[in-house]
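Peer 1: heads up, no residue letters with this:
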């Protein structure tokens, strides 16, 4: 298998560079969906697209068990060298490439699987809403095992290593509005200063206390109030909050405290203060069975010394909504050490592209072992 993967390296790199240079943001991955559709169909894979959103699934084989591999397909919108553009700074271009590489390997070494292998090319991971849409479409209802992958920065694991699961934390993105009347700068007693309310909100966020054994954070990440006239006290404002927690129960407790802060400030200042959850990303729910299968493949490919323990990270991924919404799923996500620097979401992120070849081999072996094991269970 390793020699075959090496022989298709030029094709793998060509696919990666195409996807990298044709990045598209969440829910607008039209060209990406079309490119993947054409490539999968050319490989003889059954393809299903969706009338109302981007993304697709591809299948090979028939019957049960159904084992799936998910790759996210969207990019971020950010400033790169002075220009705002869609940019694959989170590695989704590599994830798509690895999924396709796994397909090429399976066609060569496992063309008639004892079950169904499903490739899920999921949109809008960066919005935290793509996995939920795919769940809604039923794409994992009949799946037994679900695998994913993610490049990891050098600060977490070194190049040439891998982890059998990524224990992401939960994330929640909240938008807020303060609504009141403006006042004259000379008569502050006739109104409420939305900027002052926002400052107090930040202060209260910094005073939240939850079990110190649980990792969490809450911070204001955007605030807009006032205009060009410096003699007007703004009564209204909009703001954004970013909430993080290492497990889902802590996230719910954190949300209750944030809601309490909003209610308190609204009552104290006599303003209309509303909070709305724009998107959430669930904390990881990892199957130990899936993790062990991934671990065995990592050891097979890299050796035991290069297989690191499950990685706890404060980052989030909507991959974990699949198991939250469909508890029967046995899922885990491969973490790939690849000398990724300076970090995920940095506009000029780079990584060792050859690490994709390692990821392809690990994932292909895991899928084959899983289908064969389930098929004989």
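Peer 2: Ah, there it is. Computed from a prediction, not measured in an experiment: that's the story for all the values here.
Peer 1: contacts, neighbours, all on C-alpha from now
Peer 2: Fine.
Peer 1: Buried residues in stretch 289-298, which are they?
Peer 2: The neighbour-count check on stretch 289-298 (16 or more other C-alpha atoms under 10 Å) flags 290, 291, 293, 294, 295, 296, 297, 298 as buried.
Peer 1: Quick one: distance of it to the chain centre.
Peer 2: Centroid displacement of stretch 289-298 relative to its chain, using C-alpha atoms, centre = their mean, to the nearest Å, is 21 Å.
Peer 1: outside of that stretch, which residues touch it?
Peer 2: With C-alpha atoms under 8 Å, 6 or more residues apart in numbering as the test, stretch 289-298 has contacts from 145, 147, 162-165, 304, 306-307, 330-332, 334, 362-363, 365-366, 369-370.
Peer 1: Which of those residues are buried, as a ChimeraX select command?
Peer 2: Selecting only the buried entries of those in ChimeraX, with 16+ other C-alpha under 10 Å as the criterion:
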select :145,147,162,163,164,165,306,307,330,331,332,334,362,363,365,366,369,370
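Peer 1: wouldn't residue 302 be in contact with residue 161 here?
Peer 2: Yes. Judged on C-alpha atoms under 8 Å, residue 302 makes contact with residue 161 at a distance of 7.2 Å.
Peer 1: who's more crowded, those two?
Peer 2: Taking other C-alpha atoms under 10 Å, residue 302 and residue 161 do not tie; residue 161 has more neighbours (23 against 16).
Peer 1: Second structure follows, compare the two:
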């Protein structure tokens, strides 16, 4: 049975990897998963105004707690071997495949169907930090008591054959900004303020932000564009982006205030306007009950010596919006060791596909442990 499911999971992974789609454009991915859910006993829901698909499996008419298992479905847009394309370099193809593996495992244990109420959430646009909020808007977790997620981990964090019961992501925020000034002739630098020099001043001031050193945080400029093809024009306008990270939401608030204070000072000094648009992902809100369920599932599947400590990482995931928007939701994200190299979001990221069945079995065991049933 395990070998059959493992083969299906790997085949599904390879298909999804070869048919990657970027955020909000996961149309064929949604259709593909919808078909599998329908073929395996799920009541299926899709949406008119966005991608993503929900499958309900089991008995929702009794007093069972409802468990949701979430997989993100979007790919990144990045350059691979000299060509820009949709690319699953963050492991979402693996996440989808493992969650479908849980469904297939349930189907091979038909005696469980009346004992469980499982909601499979295949969520779009995680890479945009917006998909979870859209699913919340669609009320998909309103009736959910427990929420489990999964994410592949780089080899530096979690070794192959091991797993962590919780990923403690930090808060992340992206600021996209526009400097609004006026151009000037290269021979008349006194008639404007050079947007490139203003950008350099912002970078310099960002380096002087000092917050609580006991809590990890960072802010850096990751994109800057000013000027055009004419080298004798001093640009007055520019666009730039900042990547901001903090290990908790409170420090992110402080960091954001400091950044906006810098913008205000620059505006006053150079008599220009800086327009800012931002979006971000909240830091993890952890739940001990859910973590202990996942920890026991790892022990039961891999052994007690294969359970890692909680993984604290500056990376972000919009998974945590579910618990922030629904405070009584008991949630955790499994971190799966899989010898992932050289790192997440690397265009040539690889991992050991044999680890996929570990993820399936751990998540399935977490379901059984939540309901207190053997399998």
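Peer 2: Yep, that arrived. Because the structure is predicted, anything quoted here is derived from the model rather than measured.
Peer 1: Overlap of the contact sets of residue 302 and residue 161 of structure 1?
Peer 2: Counting by C-alpha under 8 Å, 6+ apart, residue 302 of structure 1 and residue 161 have no contacts in common.
Peer 1: ranges for the helices of the stretch 101-250 of structure 1?
Peer 2: Ranges of helices within the stretch 101-250 of structure 1 are 130-136, 194-205, 248-269, based on DSSP state H, counting those that start in this stretch.
Peer 1: so can I have TSV of those showing distance to residue 75 of structure 1?
Peer 2: Listed next are the helices of the stretch 101-250 of structure 1 as TSV, based on distance: least, C-alpha to C-alpha, whole Å:
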stretch	distance to residue 75 of structure 1
helix 130-136	13
helix 194-205	30
helix 248-269	26
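Peer 1: which one of these is the most hemmed in?
Peer 2: With neighbours taken as mean count of other C-alpha atoms under 10 Å, those reach their highest mean count in helix 130-136, at a mean of 20.
Peer 1: Which stretch of structure 2 lines up against that helix?
Peer 2: Counting by TM-score structural alignment, helix 130-136 of structure 1 lines up with residues 131-137 of structure 2.
Peer 1: after superposition, how close is that stretch to structure 1?
Peer 2: By mean C-alpha distance after the TM-score superposition for structure 1, the fitted stretch 131-137 of structure 2 averages 0.4 Å away from its aligned residues in structure 1.
Peer 1: Of the helices of the stretch 101-250 of structure 1, which is nearest residue 104 of structure 1?
Peer 2: Evaluated over the helices of the stretch 101-250 of structure 1, closeness to residue 104 of structure 1 peaks at helix 130-136, with 24.0 Å, by C-alpha to C-alpha.
Peer 1: circling back to that earlier point, among the buried residues of stretch 289-298 of structure 1, which one sits closest to residue 217 of structure 1?
Peer 2: residue 291 (27.7 Å).
Peer 1: next helix or strand past the helix or strand encompassing that closest one?
Peer 2: Secondary structure assigned from DSSP states H and E places residue 291 of structure 1 in helix 288-302. Scanning forward in sequence from helix 288-302 of structure 1 by DSSP H and E, the next helix or strand is strand 311-313.
Peer 1: Quick check: buried residues in that next one?
Peer 2: Within strand 311-313 of structure 1, the residues that qualify as buried are residue 311, counting by 16+ other C-alpha under 10 Å.
Peer 1: Would you map the strands across the stretch 1-150 of structure 1?
Peer 2: Here the stretch 1-150 of structure 1 has its strands, by DSSP state E, counting those that start in this stretch, at 46-49, 56-61, 66-72, 76-80, 83-87, 116-122, 145-153.
Peer 1: Format those strands as a markdown table; extra columns: distance to residue 228 of structure 1.
Peer 2: Formatted as a markdown table, the strands of the stretch 1-150 of structure 1 follow (distance: least, C-alpha to C-alpha, whole Å):
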| stretch | distance to residue 228 of structure 1 |
| --- | --- |
| strand 46-49 | 48 |
| strand 56-61 | 47 |
| strand 66-72 | 42 |
| strand 76-80 | 26 |
| strand 83-87 | 26 |
| strand 116-122 | 43 |
| strand 145-153 | 42 |
